[in-house]
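Asker: Structural data only, the sequence is not supplied:
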């Protein structure tokens, strides 16, 4: 199978926001407790954080992290997680039917985020609570001192404000499962008043309003229109969530679901444009795709468990084991976010540790990187700069998710400061290799400096505590530059990162 690809330095989609490679972590299952925080673990630091997990997180170079939820936040009392730990209440978490000990709260998480080199994106409870509590949380977190709440924070040992600039106005408020679920108009009005209050406090704050929980909700995309008509002028982003599965076992149809994501983004982009025009607004609203991942391996079994168990503390929940097929899918999804980076400015893998996560950690035991860790990492490390509009001429296939899906998935990023060009390529064909021919317009001095590859594995192969590096990237071969074009052979079901010096 042959594929012709055209890359030109002047065919720019736009500058990628670094926050496209952000993450999400929730007080859910073992994401926090025995995930990032386990005081009795051999690797724990003085604050109780697992340094083995922290190292894996640091290596991802994550720009921002959404916290503390998720469904959890819609019944969360932020003040339960502050002050002396021995005085903090244990509460029932209605979302995941478990006990929350509140041993990690905003100040502890801020310490961890600073160690990890990550900016916080905090979510406020607009489910069971509202504007006044959100305003109090903001003041506690961000005001320097001299008020009741800021001085309360200082009395808790946190002298400087956290200065959080990104705030999520609730979570999945379109979902009937959500504590405090509201209609679009009810929620839109509340989000508008909350965003107004936050911007009166600090006009540089960015507000993220809840869009649809997924593109199969019966209220989608009318929810987005109604919500934005209530709050458009006071918000900066609208959130999208989408999880992916291959319950049918049809790999090509699974890969084709990337096209659904593109349609989802395009539809909400059109909705944003419609509301902007209708309101004669001057500001722009972008997309924050703040929950995404593969999620299906354990969902049915875990669903039965958490709906019937007796309020455990930090139970094992949704601890997906990701295979090589999932890694290829995540690679394609990262490519789609790059191609849609004119609309999608922030995206958060959900979640970061243990719960549907690229990093797993056994309680008292080892931590390891799952297969999906690597394409996420490479996009974060090398996908910063200008997204390029790339033309791909390759064989296509039809599937349930979409028609005319290219077997070759390609995204490209030109980093003008570093003088590098990176191509992220997935050959989705199950049996055939690709004879690659890439025209590099505007890059006359291109020189291949690195070729990373993930290939040659059974699609169901996984990493595990016993074999933590069974599936890892290796140095590729067989690709080079001939007469100004990139040529070579890409094996079936393989992922490639081609990095060029173009200075």
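Answerer: Structure's in. What do you need? Because the structure is predicted, anything quoted here is derived from the model rather than measured.
Asker: Every contact and neighbour count from this point should use C-alpha atoms.
Answerer: OK.
Asker: give me the element residue 400 is part of.
Answerer: Per DSSP states H and E, residue 400 falls between elements, in no helix or strand.
Asker: Just confirm it contacts residue 254, I think it does.
Answerer: No: proximity of residue 400 to residue 254 does not meet the contact threshold set by CA atoms under 8 Å, at 9.1 Å.
Asker: And those two? Which one has more around it.
Answerer: Neighbours were counted for residue 400 and for residue 254 using other CA atoms under 10 Å; residue 254 has more, 20 against 11.
Asker: and that one, helix, strand or coil?
Answerer: Classification of residue 254 by DSSP: H, G, I helix; E, B strand; the rest coil places it in helix.
Asker: now it: how far from residue 402?
Answerer: Using CA to CA, to the nearest Å, one obtains 10 Å as the distance from residue 254 to residue 402.
Asker: go on, residue 477?
Answerer: On the measure of CA to CA, residue 477 and residue 402 end up 32 Å apart.
Asker: Quick check: end-to-end length of stretch 437-457?
Answerer: Using CA to CA, the span of stretch 437-457 from its first residue to its last is 25 Å.
Asker: Contact partners for the spatially most central residue of the chain?
Answerer: Closest residue to the average C-alpha location of the chain: residue 348 at 1.6 Å, with CA atoms, centre = their mean. Going by CA atoms under 8 Å, 6 or more residues apart in numbering, residue 348 touches 20, 21, 22, 23, 24, 65, 66, 289, 290, 291, 292.
Asker: Second structure for comparison follows:
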């Protein structure tokens, strides 16, 4: 058995966690909208066509914010196509994913749906084929009270009160040659500056997200951030990060270490932002919006076989394994370790498309393996992120060296007087004995120890059988300010500690 130690000090804090770090993403892609959150005629659809079964699974996740409508989709999207009477909405060729977009579902439908599941809207504007004028019209339609063309049009569509959308993305992955309207860093920096300026003239209360690098393999990373932020720094509030991982070579030891790459990505962007801040002698701290992250690779070959120009085909429908859930858990831990700067994050995506929730058109829905670490972090990871001092044995893999077997972070909820320890044992062979010193918090007991484990790293969940699901039979105890636990090989854990009552 391996042995690891962790110390939690009440004063060793990272930051208060912005709940939006547990956000997600719905794009007009595949069956995310049509057949996912929206399916009129489904036996469990409500009067607006929203699937109640899906909404229940999402509500359980307590998703605080959902990004919309893309993604690559937004760079060719005319938002006006998705408002007004449905019979007047045009069908269009959707070039990003080579499908037919019916526009049956649009801005107002999404706002209604987001409110129904208790989430805020994170709206993206098209800076690919369009620009400043489209953005100012959209925010006027969504946020202005009335008395103008676009705000009064919203009222005619049945929405007397403004949508009051606070968070806006200035385009999507504009550094990528695959993107419609791809722009150099200089082009994007100038356009995003002017767009942000005008949008904030319409509504000074909003916050905006500048596009960063699409991933760490981009040849312009991190120069794209440095150049664009040099132009728009004072006008924007966040810079975006996107990253996906896959176990294409079936090297699980390396795959489970990819959260170290994620950590390096975040640190690089933080330092790039701080360099621009120093260069400009600015007092403003740039925060990060990690608004696309997940595992994505299972569906790559199947997607090549999809017939183009169909409506809502099954695109990007990764069926996730147990080992995928472990990496998602570690990625959540990494985001929490950077809660001082990462204020928004969006698991991409929410339903059917590289998602924790899957559906059958006209049929049932189910939780994928990755649903559970996302659920646990969102529900129990509210409060203050603590900076743990960890001592763990390490291993080397083909892609990484000095990988700690223990990946862990803790969150203190002062209102509930609870501590949640999130942990992954990366070892493929050995259990790990964890000793955690929490004496600075006083007398705490183990309220619950949740475990996600499975002997088969490739185990998946289906509509018929949920093979990978958590249990609450974890082996842990607390006494005199010390917690001891046994973490089985390759497993995810949530150790919930509650203050003892005399």
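Answerer: Good, I have the coordinates. All values reported here derive from a predicted model rather than from experimental measurement.
Asker: follow-up on the earlier one: can I have the buried ones of the contacts of residue 348 of structure 1 as a PyMOL selection?
Answerer: Of those, the buried ones go into a single PyMOL selection, burial set by 16 or more other CA atoms under 10 Å:
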select buried, resi 20+21+22+23+24+65+66+289+290+291+292
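Asker: Tell me which of the contacts of residue 348 of structure 1 persist in structure 2.
Answerer: Among the contacts of residue 348 of structure 1, the contacts conserved in structure 2 (both residues aligned by TM-score structural alignment, their matches' CA atoms under 8 Å) are 20, 21, 22, 23, 24, 65, 66, 289, 290, 291, 292.
Asker: Let's see which of the residues you listed end up in strands.
Answerer: If you go by DSSP state E, those have 22, 23, 24, 65, 66, 289, 290, 291, 292 in strands.
Asker: quick one: the third one from residue 125 of structure 1, how far?
Answerer: Spelled out, it's residue 24 of structure 1. Distance, residue 24 of structure 1 to residue 125 of structure 1, by CA to CA: 16 Å.
Asker: Ok, the fifth one next?
Answerer: The span separating residue 66 of structure 1 from residue 125 of structure 1 equals 13 Å under the rule CA to CA.
Asker: now residue 412 of structure 1, nearest residue through space, not along the chain?
Answerer: residue 423 (4.5 Å; CA to CA, 6 or more residues apart in numbering).
Asker: In contact with the corresponding residue of structure 2 for that neighbour, which residues?
Answerer: Under the alignment by TM-score structural alignment, residue 423 of structure 1 pairs with residue 421 in structure 2. Contacts for residue 421 of structure 2 (CA under 8 Å, 6+ apart) come out as 408, 409, 410, 411, 493, 494, 495, 496.
Asker: who wins for neighbours among those residues?
Answerer: Neighbour-wise, those (other CA under 10 Å) top out at residue 411, 29 neighbours.
Asker: Where does the aligned partner of it in structure 1 sit: helix, strand or coil?
Answerer: For residue 411 of structure 2, the aligned position in structure 1 is residue 413, judged by TM-score structural alignment. State at residue 413 of structure 1, reduced to three classes by three-state DSSP: strand.
Asker: so how far is residue 114 of structure 1 from residue 413 of structure 1?
Answerer: Residue 413 of structure 1 is 28 Å from residue 114 of structure 1, by CA to CA.
Asker: Including distance to residue 311 of structure 2, could the contacts of residue 421 of structure 2 go into JSON lines?
Answerer: Listed next are these as JSON lines, based on distance: CA to CA, whole Å:
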{"residue": "408", "distance to residue 311 of structure 2": "43"}
{"residue": "409", "distance to residue 311 of structure 2": "43"}
{"residue": "410", "distance to residue 311 of structure 2": "44"}
{"residue": "411", "distance to residue 311 of structure 2": "43"}
{"residue": "493", "distance to residue 311 of structure 2": "40"}
{"residue": "494", "distance to residue 311 of structure 2": "41"}
{"residue": "495", "distance to residue 311 of structure 2": "44"}
{"residue": "496", "distance to residue 311 of structure 2": "45"}
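Asker: Closest to residue 80 of structure 2 out of these?
Answerer: Nearest to residue 80 of structure 2 among the contacts of residue 421 of structure 2: residue 411, at 43.0 Å, using CA to CA.
Asker: Name the SS class of the closest residue in space to that closest one that isn't next to it in sequence, please.
Answerer: Take residue 411 of structure 2 and drop its neighbours on the chain: the residue closest to it by CA to CA, 6+ apart is residue 385, 4.5 Å away. Put simply, residue 385 of structure 2 is strand when judged by three-state DSSP.
Asker: Residue 385 of structure 2 corresponds to which position in structure 1?
Answerer: Using TM-score structural alignment, residue 385 of structure 2 lines up with residue 387 in structure 1.
Asker: and the aligned residue in structure 1 for residue 175 of structure 2, how many neighbours?
Answerer: With TM-score structural alignment as the criterion, residue 175 of structure 2 lines up with residue 174 in structure 1. Residue 174 of structure 1 has 24 neighbouring residues, counting by other CA under 10 Å.
Asker: Equivalent analysis for residue 77 of structure 1, please.
Answerer: 16.
Asker: residues touching it, list them.
Answerer: Counted by CA under 8 Å, 6+ apart, residue 77 of structure 1 has contacts residue 125.
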